[in-house]
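Novice: Whatever this is, show me its structure:
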Amino acid sequence: MIGLASCGATQSGDSAPAAGSGQPYAVSEHGSFAEPWALAFAPGTDTLFITEKAGTMKFLDTASGTLGTVTGLPEVAYAGQGGLGDVAFLPGEDGPLAGRTIYLTWAEPGEGETRGAAMGRGTLACESETACTLEDFSVIWRQVPKVSGAGHYSHKIAFLPDGEYLFLSSGDRQKGDPAQDLGTNLGKVLRLNLDGTPAPGNPFADRGGVSAEIWSYGHRNLLGLEFDSAGRLWDLEHGPRGGDEINLVREGANYGWPVVSNGVHYNGDPIPDHPTHPEFTAPAISWNPVIAPGDFIFYSGRLWPEWKDQALATGLATMALVRISFDDQFNGTEQARYDFGKRLRDIVEGPDGTIWIAEDGPGGRLLQLRPE
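Specialist: Down below sits the predicted model:
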């Protein structure tokens, strides 16, 4: 199927996707939310959890349409890009919602005007079909150091498919240089035990401290962190003016930010492109102009077989769903761009293979995509 292409959009090394007519899906609306930020189905259920940036969380039984609220959430630093972030469930747990292990990330206030991302873990307790609360919830990880500003927290969670470890994206907090500093966990992908401590065998473990958390570095603002069907980890990353990218995340690799980027600084100052510094790991695909991604998934192919193992990325500035394929050398090519006319924040595949998308901002709608 061919989607609608944005005018003037190109990817490095690839031609722009051709414009087309029609869309290979039908869209239904399932309510609206207050600045929705992340979506996650509780494994083995039809229940979708939705975080709202100001610090609230809802859940929707997608089979019945019943909407509920989760209480007992942490205090968040709601400003700029900060607030309540990701929600994730420990793989392998099944049965009723009550008793599930749940993970959250958020922007946490610090001393003075500083802030930093945090991750916590607790147990879900449900008093009724519309009311749950977090019990025994505690912070298990923090960005180090807390800094000024309210951007680039990233704080996306991805569990290994077997549930042994979790990976966490930690943004550069709009500071740039810390992404190259192995003495901080800013601008990094981290590999952690389920209790938030450094996982054994990480590439910089001999340095101790937060260096022991680091799996890869030289990242900017990673708003997507996903495993593909073969168990490989990928990230989706905001560049500056240009240079949005998808990376295959490799152990110990340095992705070059802020030394290299396929974009330029916001004031127009140049940044060397990736090919000028081959010592850094280059992206699988990058965009200039940007797509301003919200998140992405690798699609199973259940309802759209032609999309199997392709990435579907939500676009904020582009207001589009972007579909990307990868070859055997892990080079990406944009296949289609589907215009929604609204900023798109998050995306998740439902248990039946339908696609769920949250629009960005106040009153962001929850949309379900099915084959046309």
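Novice: C-alpha only now, for contacts and for neighbours.
Specialist: Will do.
Novice: For the residue nearest to Leu90 when sequence neighbours are not counted, the count of nearby residues, please.
Specialist: Using Cα to Cα, 6 or more residues apart in numbering and skipping the chain neighbours, the partner closest in space to Leu90 is Thr101 (5.7 Å). Neighbourhood size, Thr101 [other Cα atoms under 10 Å]: 20.
Novice: and the spatially most central residue of the chain, what element?
Specialist: Closest to where the C-alpha atoms of the chain average out (Cα atoms, centre = their mean) is Gly224, at 2.7 Å. Using DSSP states H and E, Gly224 maps to strand 221-227.
Novice: Leu48 now?
Specialist: Leu48 belongs to strand 47-52, assigned by DSSP H and E.
Novice: Centre of the chain to whatever helix or strand comes next after that strand, how far?
Specialist: Moving toward the C-terminus from strand 47-52, the next helix or strand (DSSP H and E) is strand 56-61. A distance of 19 Å separates the centroid of the chain from that of strand 56-61, by Cα atoms, centre = their mean, to the nearest Å.
Novice: For the comparison step, fold the sequence that follows:
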Amino acid sequence: MITQRVGPRVLGVAVLCLAFAASPALAAPTPTTAPVHLALAAPATDGDRAPSLTVRTLKFGLDVPWDLDFLPNGGMLYTERARKRITYRGPQGTTYVVADSPGNVWAEGETGMMAILVAKSFRQTRRFFTCHGSTAGGSPDVRVVMWRLAADNRSARRIKSIVTNLPTTTGRHGGCRLRYGSEGALYIGTGDAAQTPNPQNLRSGGGKVLRVVPTTGRGWPTNAFSGSAHAMKRRVFTSGHRNVQGLALRADGRMWSVEHGTYRDDEANLLRNGGNYGWQPGPGYDESSPMTDFSLPGKQIGARWRSGTPTIAPSGATFLRGPKWGVWQGGLALGVLGDQHLRILKFSPEGKWIRSWKPPALDGRYGRLRSVVMGPGNDLYVTTANGSGQDRILRVTPRG
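Specialist: Below is the predicted model:
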């Protein structure tokens, strides 16, 4: 196990970040790229000093571990995107590959074996969910699949697909994130597949956050469009998204999303049932379009935080919990791909952005950061996304 401990540093209120989009068609920065930031208008005081972080490498030699989640026994399941693999890691570090390139799983561009979520009923059912590319229907799509982990944790089998036909073409903007809501619903964040009509088309699953019944994949009964005759529209919780990369449930029970901007304005959004977040890149998938186009018909909802220009390419997100996180407790932690760091955003109870931090322990030291997940003991677990078998799962612990 590799351990590093580094002291705190505070990020500026206004940020100018040298970053690249997460699309493989664009060049990623090297690990030595030096981002540019402005200073805070006022430094932190002793009363809100950020904690130091201890970073330990739990696993090295992975290839884009896209997501992870924890089991009741303290073990974890994690995915590797391009390897199309799901692995169990026990509390003592023993690992078993439980699914290795299962049939019809499709990996191309940004798509592959992506999100993973352990079912709330796992103790009784041993079920978990993944979201991955698939060719099971002939042409590629992205779908949410229910699995069962064997009692000995050495294998898993697919039970059924609960949501299918989430759009993808080349794999661009074909990501997928899964989270439980406080009401027990399953939330599914999707990309727009770089197809102009999808974000505003309520019959498309692309560029949306869907909310479904976990056991069936049917639309949650209180969704804004639950009375529609169209099955996908009944699933829609929010629309008008470009490329949702993260979903995070705040302690107050409200769901937030994190998504990639174009050359500007990555976003953190507070989600509202039936809300339209204003991405409409038409005609011709015009990426100079604003992330929130307030000229569209109806009412659009603006972001609670934007990166500005250029983007930093945030990905997974979680709200930090537990008093050991100090001033960061309750902050929204983002894994950042393009600018290669951990970003922590503090919001007021009403959702107004207050300030940001960029802990030096995870600033450019491990390359591109993909997923951030709260784990046992309120430690933070982080996956990297550098490829070529050079990736890690990190455990991050705050220290005073």
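Novice: Tell me the residues of the second structure aligned with the strand holding Gly224 of the first structure.
Specialist: Under TM-score structural alignment, strand 221-227 of the first structure corresponds to residues 243-249 of the second structure.
Novice: What lines up with Trp356 of the first structure in the second structure?
Specialist: Counting by TM-score structural alignment, the partner of Trp356 of the first structure is Tyr381.
Novice: nope, Leu190 of the first structure is what I was after
Specialist: Using TM-score structural alignment, Leu190 of the first structure lines up with Leu210 in the second structure.
Novice: Check Ile271 of the first structure too.
Specialist: Per TM-score structural alignment, Ile271 of the first structure is aligned with Pro290.
Novice: Please confirm that that match is located within a helix.
Specialist: No: Pro290 of the second structure: not assigned to a helix; according to DSSP: H, G, I helix; E, B strand; the rest coil it is coil.
Novice: For the strand holding Gly224 of the first structure, name the packing helices and strands.
Specialist: Packing partners of strand 221-227 of the first structure (3 or more Cα pairs under 8 Å, 6 or more residues apart in numbering; DSSP states H and E): strand 154-159, strand 166-170, strand 233-238, strand 293-298.
Novice: That strand against the second structure, how far on average?
Specialist: Here the mean offset of strand 221-227 of the first structure against the second structure after fitting is 0.8 Å, by mean Cα distance after the TM-score superposition for the first structure.
Novice: quick one: contacts for Val259 of the first structure?
Specialist: Val259 of the first structure is in contact with Ile271, Pro272, counting by Cα atoms under 8 Å, 6 or more residues apart in numbering.
Novice: Quote the end-to-end distance of stretch 141-154 of the first structure.
Specialist: 14 Å (Cα to Cα, to the nearest Å).
Novice: which parts of that stretch are buried?
Specialist: 141-154 (16 or more other Cα atoms under 10 Å).
Novice: Quick check: nearest residue in space to Pro290 of the second structure, chain neighbours excluded?
Specialist: Trp279 (7.0 Å).
Novice: Who are the contact partners of that neighbour?
Specialist: Contacts of Trp279 of the second structure (Cα under 8 Å, 6+ apart): Pro199, Gln200, Gly240, His241, Arg242, Ser289, Pro290, Met291, Thr292, Asp293.
Novice: In what element of secondary structure is Met119 of the first structure found?
Specialist: Per DSSP H and E: strand 115-128 holds Met119 of the first structure.
Novice: Phe328 of the second structure pairs with which position in the first structure?
Specialist: No Phe there; residue 328 of the second structure is Trp. Using TM-score structural alignment, Trp328 of the second structure pairs with Trp307 in the first structure.
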